[in-house]
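J.: sequence unavailable; structure follows:
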């Protein structure tokens, strides 16, 4: 079986195989943490790093791991990588770590990590596996960030509020003075509504492209 090209790997992770919009994996953090753009960006970047590192390590040890212990070995790799990310975030971004809380270690349970480790990294070389992990994580990040940004703008009339305190990037903060707010967007139902709209937009775009091609 021929190996996929880098372009095909990127297209799959970002669009056709997007874990958030297509495969619907990792919906717990996708919906729970996306109440604002800063939280979404923080968790999304952590997931990108976790997927890239996990895929790379799994691909590197794929010939050394017996079939009967493959899954436990993958779980240990994922747990070690996510624990390292959590400790680094606690050391360098303590306020963001406090806000995200339990959702950082819960990256271990994100089906996308185990899914890509088993379906791709265990069957390809480390370079392609790393690119696949990066593309998959980036696809998850952009969906998470889109939901967080939309909910924050509609719900509070701001964008990246708290970026100075949590990320040390005050230049990202945008606030609309006098905006009354829309509470529904900040509630859990708002996350489901925004995700549903994104999925519907993607489906409409695919149908339009398919119709144009026909």
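T.: On my side now, so go ahead. Bear in mind the structure is a predicted one, so any value in this text is a computation, not a measurement. Residues are numbered from 1 along each chain as shown.

J.: switch to C-alpha atoms for all contacts and neighbour counts from now on
T.: Noted.

J.: ok, now how distant is residue 154 from residue 170?
T.: For residue 154, the distance to residue 170 equals 21 Å [C-alpha to C-alpha, to the nearest Å].

J.: between these two, point out the one with more neighbours.
T.: Per other C-alpha atoms under 10 Å, whichever of residue 154 and residue 170 has more neighbours is residue 154, with 19 against 14.

J.: OK, contacts around the more buried one?
T.: 181-182, 185 (C-alpha atoms under 8 Å, 6 or more residues apart in numbering).

J.: out of these, which sit inside helices?
T.: Those of the contacts of residue 154 mapping onto helices are residue 185, per DSSP state H.

J.: would you tell me what the next helix or strand after the longest helix belonging to the chain is?
T.: Using DSSP H, we find that the single longest helix of the chain is helix 126-156. Using DSSP states H and E, the helix or strand that follows helix 126-156 in sequence is strand 158-159.

J.: and that following strand, how far out from the chain middle?
T.: Distance of strand 158-159 from its chain centroid, counting by C-alpha atoms, centre = their mean, to the nearest Å, is 20 Å.

J.: for that strand, packing partners?
T.: Using 3 or more C-alpha pairs under 8 Å, 6 or more residues apart in numbering; DSSP states H and E, the elements in contact with strand 158-159 are helix 126-156, strand 174-175.

J.: contact partners of that strand?
T.: Residues outside strand 158-159 that contact it (C-alpha under 8 Å, 6+ apart) are 36-37, 149, 152-153, 172-176.

J.: ChimeraX command for the buried members of those residues?
T.: Buried residues among the contacts of strand 158-159 (16 or more other C-alpha atoms under 10 Å), as a ChimeraX selection:
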select :36,37,149,152,153
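
J.: tell me the one of the contacts of strand 158-159 nearest residue 121?
T.: Of all the contacts of strand 158-159, the one with the least separation from residue 121 (C-alpha to C-alpha) is residue 37, at 30.1 Å.

J.: and here's the other structure:
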């Protein structure tokens, strides 16, 4: 597998930040009660992660190794501040909805982890692509979790989309079924833990199924190679 495909595979599936590394769970579980909140936080994380990877890759030759972690944190904090100010200016409703979890992107282990493990050791293009794939993987988990919880909790999708996209986005709201009262288990943190556990279990089951299907083929290839060698 070439490096680009490997980076994409790692970020989207094999080493997904939310489903495999289990990083950034605090904001992932806390604000994913609606698809709009999940999408907003995911996009903010994407901007920060890609930008931090790019800056760390560009500056890696100038950063002393003994103080690299504090410098990475300073870079990430500066980027998060910029994103926070932009969201405050152009999507104030979403800014209020995300609350403390927007500035807490600074402490998201996905971002500092990719800066240390990948961006500081690889070229600009690979670092930027790694940031994109890791953040897209995180965004997909956020949106899947947020959409599922919103759907089960209140029977809607894209409720409050105007907070992120503007007044025109009210037309995106879909009421798939009517509920007399919200299903609070889905909307509150316990429901987030349950839904997250089910997502992880589903991914592991898919991996096991693929491994079971591939194992006989690998064994056949080994036998054929042994025959050729003999």
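T.: Looks like it came in fine. These figures come from a predicted structure and were not determined experimentally.

J.: tm score of chain vs chain?
T.: After superposition, the two chains reach a TM-score of 0.96 (TM-score structural alignment, normalised by the length of structure 1), with 211 aligned residues with a C-alpha RMSD of 1.1 Å.

J.: nearest residue to the middle of structure 1?
T.: The residue lying closest to the centre of structure 1 (C-alpha atoms, centre = their mean) is residue 140, at 3.1 Å.

J.: list the residues that contact that residue.
T.: Per C-alpha under 8 Å, 6+ apart, neighbours of residue 140 of structure 1: 14, 18-20, 44, 47-48.

J.: quick check, nearest of these to residue 104 of structure 1?
T.: Relative to residue 104 of structure 1, the closest of the contacts of residue 140 of structure 1 is residue 47; by C-alpha to C-alpha it sits at 8.6 Å.

J.: identify the residue of structure 2 aligned to the closest one.
T.: The equivalent of residue 47 of structure 1 in structure 2 is residue 45 (alignment by TM-score structural alignment).

J.: quick one: average offset of the strand or helix carrying its match versus structure 1, please.
T.: Using DSSP H and E, residue 45 of structure 2 falls within helix 35-59. Comparison of helix 35-59 of structure 2 with structure 1 after fitting gives an average deviation of 0.3 Å (mean C-alpha distance after the TM-score superposition for structure 1).

J.: helices and strands around that helix, which ones?
T.: With contacts taken as 3+ C-alpha pairs under 8 Å, 6+ apart, helix 35-59 of structure 2 sits against helix 68-90, helix 92-98, helix 109-117, helix 124-154, helix 162-165.

J.: please identify the most buried of those.
T.: Sort these by mean neighbour count, taking mean count of other C-alpha atoms under 10 Å, and helix 124-154 sits at the top with a mean of 23.

J.: which residues in structure 1 does that helix align to?
T.: Going by TM-score structural alignment, helix 124-154 of structure 2 sits over residues 126-156 in structure 1.

J.: same check, this time on stretch 94-102 of structure 2
T.: With TM-score structural alignment as the criterion, stretch 94-102 of structure 2 aligns to 96-104.

J.: what are the contacting residues of that stretch?
T.: Applying C-alpha under 8 Å, 6+ apart, the contact partners of stretch 96-104 of structure 1 are 29, 33, 39, 42-43, 46, 82, 86, 89-90, 166-167.

J.: can you do 7 Å?
T.: Under the criterion C-alpha atoms under 7 Å, 6 or more residues apart in numbering, residues 29, 39, 43, 86, 89-90, 166 lie in contact with stretch 96-104 of structure 1.

J.: try stretch 50-65 of structure 2
T.: Applying C-alpha under 7 Å, 6+ apart, the contact partners of stretch 50-65 of structure 2 are 75-76, 115, 119-120, 122-124, 127-128, 131-132.

J.: which of those sits closest to residue 202 of structure 2?
T.: The closest of the contacts of stretch 50-65 of structure 2 to residue 202 of structure 2 turns out to be residue 132 (C-alpha to C-alpha; 24.0 Å).

J.: now do the contacts for that closest one.
T.: By C-alpha under 7 Å, 6+ apart, the residues touching residue 132 of structure 2 are 46, 50.

J.: can you give me the separation between residue 153 of structure 2 and residue 195 of structure 2?
T.: Counting by C-alpha to C-alpha, the gap from residue 153 of structure 2 to residue 195 of structure 2 is 12 Å.

J.: ok, now residue 98 of structure 2?
T.: Distance, residue 98 of structure 2 to residue 195 of structure 2, by C-alpha to C-alpha: 20 Å.

J.: and what of residue 205 of structure 2?
T.: 15 Å.

J.: the more surrounded of the two?
T.: residue 195 (19 against 12).
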